[in-house]
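> Give me a model of this one.
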Amino acid sequence: MEVRFTAHAEKQLVVRRLSKDLVLEALFAPDQVIQQETGISIYQRRDTGDGKEYLVRVVVRLEGSTQVVLTAYRTSKIQKYWRDDL
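Below you'll find the model as predicted:
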């Protein structure tokens, strides 16, 4: 499957200091995938950095056989986004 980053996503990776490797790791080996009603999926993966645990969230829209990364970010608010019901 092909992966494409939007211009917005590319910019946000720089601003948020996230590597593409980290985003692709979350995309191809997620701990959770949350399906949204709008056809958008959120791929989540726990990550450790600076001695703290974070959640990397990658927002993706499927266009044919291409996964389009809309945005990605890292958050320390794991409990807010983690879904135990999945």
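> contacts and neighbour counts: CA atoms only from here.
Fine.
> mind checking the SS state of the residue lying closest to Q44 once chain neighbours are set aside?
The spatially closest residue to Q44, leaving aside those adjacent along the chain, is R57, at 4.7 Å (CA to CA, 6 or more residues apart in numbering). Taking DSSP: H, G, I helix; E, B strand; the rest coil as the rule, one finds R57 in the strand state.
> Here is a second sequence; please produce its structure as well for comparison:
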Amino acid sequence: MKYIISRHAQTEMERRNISKAVVESVLNAPGQVVPEKEGRKVYQSKINFGSGKTFLLRVILVDDVDPAVVITVYKTSKIEKYWR
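Below you'll find the predicted structure:
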């Protein structure tokens, strides 16, 4: 999939200490793809960031444009809330 990472998403990745390599791995092999608002999807995977605790990494992108645009990225411990 071709995509670009928005400036906002890049800023949030830096602020949240999430590497581009991890984001790319989720986009290339997501644990789940969840439809959200029209034109948006969430690519998500369960990941251990080395702390011994598993987090859900959620990559939100607009996919009705070419290339797709990653609009934000975040990790959460609330896996049950988002995992379907």
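> And the TM-score between these chains?
The TM-score (TM-score structural alignment, normalised by the length of the second structure) is 0.91; 83 aligned residues with a CA RMSD of 1.1 Å.
> Quick one: end-to-end length of stretch 63-82 of the second structure, please.
Across its full length, stretch 63-82 of the second structure reaches 20 Å between end residues, using CA to CA, to the nearest Å.
> three-state assignment of L22 of the first structure?
Secondary structure assignment for L22 of the first structure (three-state DSSP): helix.
> What segments of the first structure are strands?
For the first structure, strands defined by DSSP state E occupy the ranges 2-5, 32-35, 40-49, 52-63, 66-75.
> For these, give me CSV that also has distance to R17 of the first structure and mean neighbour count.
Supplementary listing: the strands of the first structure in CSV, determined by distance: least, CA to CA, whole Å; neighbours: other CA atoms under 10 Å:
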stretch, distance to R17 of the first structure, mean neighbour count
strand 2-5, 15, 13
strand 32-35, 22, 16
strand 40-49, 12, 18
strand 52-63, 12, 18
strand 66-75, 9, 19
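> any chance of those in JSON lines, with distance to R83 of the first structure too?
Putting the strands of the first structure into JSON lines (distance: least, CA to CA, whole Å) gives the following:
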{"stretch": "strand 2-5", "distance to R83 of the first structure": "25"}
{"stretch": "strand 32-35", "distance to R83 of the first structure": "8"}
{"stretch": "strand 40-49", "distance to R83 of the first structure": "10"}
{"stretch": "strand 52-63", "distance to R83 of the first structure": "12"}
{"stretch": "strand 66-75", "distance to R83 of the first structure": "15"}
